[in-house]
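*Asks:* Sequence and predicted structure, then a few things I'm wondering about:
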Amino acid sequence: MTLEVFARALPKAELHLHLAGAVKAETFLKLARKNGVNLPPFAEVEELYRYDNLVDFLQVYDLVARSVVSADDFHLITYEALAHVANAGGRYVEFFFSPQVHQDAGISYETMFSGILKAMDDADKDFGLISRLIPAINRELTPDRAFEFLDLVLPYRSEKVIGIGLDYDEEPFPPAPFKPVYERAKKAGMRLTAHAGEAGPAANVRDALDLLSVERIDHGYRVLEDPALVRRCIDDGIAFTVCPSSTVILTHWRDLTAADHPIHAMLDAGLKLVVATDDPPMLQTDLAKEYRLLSETMSLDRRTLADLALNSLDAAWLDESTKRDWRAAWSNEISHLLTAGERAA
């Protein structure tokens, strides 16, 4: 069994996926033309997704988001994103979307939500892929706008709208000002996560834990700057959703083979890592490829990949009974995959 086949067959959850970042380039072009969004010059459609830093990436991300207008548009991009996860062997997904960028373009939350929810139901029916939605706050906007965000989101709280996140450009916009917003969301029963420690310092990871009371950290690479915080996260079982291709394209950590690459160092330190894609079509990847990349660049064996897949289930916001049942089933499936791989070798 090849590594590609193993990585695709491995049962796993996707816990760090941005909806607007999961739009195929061809779909982006189609929606932009339909909805009158001006695009930068390009010769081939793939050129629309070329950037080498987070700021330039976010400019394209906003163009993609502004190309999505109708409920049918939201259905299309959500269904395609979930199909992409299912094709890579994902069994469960918790995905972010950015309602504020759509709201600022005049789109009602009801329009966004109806298209997304129908696509989630259709993906469950067509692929057996269970999905949950995490509306994410644009940290570049004011905390007052974040409270308005909650006013949009909380009336639609359900088992499918499971929590909130905090994203966009981290470095100039630390987590601390969003403490009251997160306190209100927690009281309303929302699960909590935040992007921290990607572009910002280790202190942002600490503040996300202490001030925002998050249950897991998205990215979190710079936690390594604070050994005491690393030890605390290990002791508390904090999961970090790490995105290998994203680091190569959007950060200064370009070499996955380097021993000091933060994902490698986080693994070596014993932190609980969850492999994720971030923005798969925009980064030319999928969930299976991210597992394969780690194996090939960091010399991870298949047992380690299997452990990472089980981490994704442990960190998922599922009820404990479901997680227990799925873990038993996934572990059994993984044992057969590992045995098949040994026989093939």
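*Replies:* Perfect, I can see it now.
*Asks:* Every contact and neighbour count from this point should use C-alpha atoms.
*Replies:* Noted.
*Asks:* In contact with Gly341, which residues are there?
*Replies:* When contacts are counted by C-alpha atoms under 8 Å, 6 or more residues apart in numbering, Gly341 is found next to Met1, Thr2, Phe6.
*Asks:* What separation is there between the last one and Val69?
*Replies:* When distances are taken as C-alpha to C-alpha, to the nearest Å, Phe6 and Val69 turn out to be 38 Å apart.
*Asks:* Filter the contacts of Gly341 down to the buried ones, ChimeraX style.
*Replies:* Buried residues within those, by 16 or more other C-alpha atoms under 10 Å, are selected in ChimeraX with:
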select :6
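*Asks:* nearest to Leu305, of the contacts of Gly341?
*Replies:* Phe6 (9.5 Å; C-alpha to C-alpha).
*Asks:* Use this one as the comparison:
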Amino acid sequence: MTSPASGAGSAGLDVFARRLPKVEMHCHLPGAIPVETYLDISRANGIPVRSTAGEDPYAFTSFEDFLELYGMICAVLRTRADFERAVYAALERQTRTGNVRYAELFFSPTDHPSVPYATQVDGLVDGIRAAEHDLGIVARLIPSINRTLPAAAAVEMVEEVVAYRRDEVLGIGMDNNEALGPPARFVEAYRMAGRHGLKRTAHAGERGSAEEVAVTIDELGVDRIDHGYGILNDPELVKRAVDRGLPFTGCWTVSLIQMGRPVLGRMIEAGLRVSINSDDPAVIPTDLGREFHGVASTENLDRQALVQCVMNGVEATWLDDSDRRALRGRFESEIHALQAELPGE
């Protein structure tokens, strides 16, 4: 499992793609932690990492191998300060490499079984508040269900989220291996989240299943879909999603790896509300600027299409109406100035 090349697009498009202000709504915190931060935290906690001298600690060879590595990254985070440091470093990298201004980050509480949920959240809130103060990036949190666990574990996670509410926690998600956790298993957890005013999203269709996407929409009642590539195999489902205006958080590099062919351009052409995201940028490795340029250069998207993907992301955020309106205005102003500074070829 290796990362595809970005394509040959023009230098002008690359600069424009990287300098666009961006939102990030499909990013898993453990996969966004810079490798240097991961190594420092692991050493401080006396936890060995999976590598030998000269090897990349983040190297992986398959999706299953990636999930094993992901679990090892989760295992080094033990204290409130670890979570604070990890999220701050991830947000700094996103700001620097992708010009990200707003992010909604996934973390899976059950992937840290020895750390109380409140400790995880408190550390993450500490880190995102520090990042906003120091870097200007605003971030919010999405506790995510590990779909390989039983339904009862998902319900328990939602109960913890509800019992320990923080303003920075906006909703729930669901991730990990789709083949081992059908969405219908988690209906109770999603209904509970909805009753308590939490937004809902879930990974679905990452490996091409339209049925996974349909069940996630119809039975889990999600507000948006993460990945969702399999929807292209069901034209009627595409039409339903378009009519509803359902947002999709696509990830260019991962879509190529999982589907073996370009799909984001086809989703956009079909009228779906697609935003571009990075998934696990430090581990893959990639960054959001590279993801934007990759989509444009391999799937023939022009600058205006990239701008539309940015604004799709803004509209799909879980901010309240006033904050979303303010973010929209800020982005429109910055994009207008960037277009004037970098006129298209």
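*Replies:* Looks like it arrived, so ask away. A quick note: this is a predicted structure, and the numbers were derived from the prediction, not measured.
*Asks:* Including secondary structure, could the contacts of Gly341 of structure 1 go into JSON lines?
*Replies:* Formatted as JSON lines, the contacts of Gly341 of structure 1 follow (DSSP: H, G, I helix; E, B strand; the rest coil):
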{"residue": "Met1", "secondary structure": "coil"}
{"residue": "Thr2", "secondary structure": "coil"}
{"residue": "Phe6", "secondary structure": "helix"}
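*Asks:* Output the contacts of Gly341 of structure 1 as a markdown table; include the columns distance to Pro175 of structure 1.
*Replies:* Listed next are the contacts of Gly341 of structure 1 as a markdown table, based on distance: C-alpha to C-alpha, whole Å:
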| residue | distance to Pro175 of structure 1 |
| --- | --- |
| Met1 | 44 |
| Thr2 | 42 |
| Phe6 | 38 |
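*Asks:* which one of the contacts of Gly341 of structure 1 sits closest to Phe97 of structure 1?
*Replies:* For those, the minimum distance to Phe97 of structure 1 (C-alpha to C-alpha) is 29.8 Å, reached by Phe6.
*Asks:* what sits against the closest one?
*Replies:* By C-alpha under 8 Å, 6+ apart, the residues touching Phe6 of structure 1 are Leu337, Gly341.
*Asks:* Tell me which residue of structure 2 matches up with it.
*Replies:* In the superposition onto structure 2, Phe6 of structure 1 corresponds to Phe16 when matched by TM-score structural alignment.
*Asks:* mind checking how far its match is from Asp287 of structure 2?
*Replies:* Distance of Phe16 of structure 2 to Asp287 of structure 2, computed by C-alpha to C-alpha: 14 Å.
*Asks:* same question, Gln304 of structure 2
*Replies:* 20 Å.
*Asks:* can you check His133 of structure 2 too?
*Replies:* For His133 of structure 2, the distance to Asp287 of structure 2 - C-alpha to C-alpha - is 22 Å.
*Asks:* Between these two, which is the more surrounded one?
*Replies:* Neighbour totals were compared for His133 of structure 2 and Asp287, and Asp287 leads with 25 against 11 (other C-alpha atoms under 10 Å).
*Asks:* residues contacting the closest residue to that one other than its chain neighbours?
*Replies:* Leaving out its chain neighbours, the residue that sits closest to Asp287 of structure 2 by C-alpha to C-alpha, 6 or more residues apart in numbering is Pro281, at 5.4 Å. The neighbours of Pro281 of structure 2, taking C-alpha under 8 Å, 6+ apart as the test, are Cys27, Gly31, Ala32, Asp287, Leu288.
*Asks:* Kindly report the same for Val187 of structure 2.
*Replies:* Contacts of Val187 of structure 2 by C-alpha under 8 Å, 6+ apart are Glu219, Leu220.
*Asks:* Equivalent analysis for Lys186 of structure 1, please.
*Replies:* Taking C-alpha under 8 Å, 6+ apart, we find Lys186 of structure 1 in contact with Leu192.
*Asks:* what lines up against it once you look at structure 2?
*Replies:* Lys186 of structure 1 maps onto Gly194 in structure 2, by TM-score structural alignment.
*Asks:* Helix, strand or coil: sort out its match for me.
*Replies:* Note that with three-state DSSP, the state of Gly194 of structure 2 is helix.
*Asks:* Asp62 of structure 1 and Glu225 of structure 1, how far apart?
*Replies:* When Asp62 of structure 1 is compared with Glu225 of structure 1 (using C-alpha to C-alpha), they lie 31 Å apart.
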